[in-house]
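Novice: Here is my input, please return the structure:
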Amino acid sequence: MYQINNTIGNQGFNKLQVSKLNTGPAETLLISLENGATFPEHISARDAQLIVLEGEINFHINSEVFTIKKHQDFKFPKEIPHWVKAVENSKFLIIR
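Specialist: Below you'll find the model as predicted:
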């Protein structure tokens, strides 16, 4: 079945918002972070890839900070605590 979805464009910036775009063998999450907002520390049960669609974020993992900007991606391993802070209004996908 074919389906066009506007979730990415329609999801606004109000602190932290998370939407599941799909589930199955690979789960895709859409995260929106308002400038200065944080996605609190957590772990992923699976290896993951983060893709920034717009904005800029600081990704904190293992006492390191990675600045990830629009159209960049970042891979990280499962079961390591991490958290994210928005440098500006940002949207990114997590594929795991």
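Novice: from here on, contacts and neighbour counts on C-alpha atoms
Specialist: Will do.
Novice: Against Leu29, how distant is the residue nearest to Leu30 when sequence neighbours are not counted?
Specialist: Nearest residue to Leu30 in three dimensions, chain neighbours excluded: Leu93, at 4.7 Å (Cα to Cα, 6 or more residues apart in numbering). Distance, Leu93 to Leu29, using Cα to Cα, to the nearest Å: 6 Å.
Novice: Let's compare: structure for the following, please.
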Amino acid sequence: MLLKKLSTKLEISKVQKEQIYSNSQFESLIVSIEKGVEVPPQPAPANAGLYVIKGKLTFDIEGNIHQVEEDDFFSFEKGQMHGLKAEEDSKFLISRILPE
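Specialist: Just a heads-up that it's a prediction; the model follows:
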């Protein structure tokens, strides 16, 4: 499967997500988030990697704050508490291993 121009998928309005790939072990989602929107801390449902397509985010992983922006990659493990705030209108790709 080939998907082109991921940066153009989803309009930026609050928080939107769309699954772009899935099989029995793995899924990828594209997420758009509007500047100023915060996602409160929650446990990660799976091991995951996040790639920022555009924008800038403040990412909180178990109280450790990280600034991530366009072309940055960040990973975290199942169960880790994580949350984020959009510092700019942003889009990112999140890929995760599905629980068995």
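Novice: picking up where we left off before, for Leu93 and Leu29 of the first structure, work out which one has more neighbours and name it.
Specialist: Leu93 (21 against 17; other Cα atoms under 10 Å).
Novice: and that one, what is it in contact with?
Specialist: For Leu93 of the first structure, the contact set (Cα atoms under 8 Å, 6 or more residues apart in numbering) comprises Thr28, Leu29, Leu30, Ile31, Gln49, Leu50, Ile51, Val52, Leu53.
Novice: just checking, the third one touches Ile95?
Specialist: Spelled out, it's Leu30 of the first structure. No: using Cα atoms under 8 Å, Leu30 of the first structure is not in contact with Ile95, being 9.1 Å away.
Novice: end-to-end on stretch 9-25 of the first structure?
Specialist: Its first and final residues considered, stretch 9-25 of the first structure spans 25 Å by Cα to Cα.
Novice: er, stretch 63-75 of the second structure actually
Specialist: Taking Cα to Cα, stretch 63-75 of the second structure runs 15 Å from one end to the other.
Novice: Stretch 38-53 of the first structure too?
Specialist: 17 Å.
Novice: who has more neighbours, Leu30 and Ile95 of the first structure?
Specialist: For the pair Leu30 of the first structure and Ile95, the greater number of neighbours falls to Leu30 (22 against 18), based on other Cα under 10 Å.
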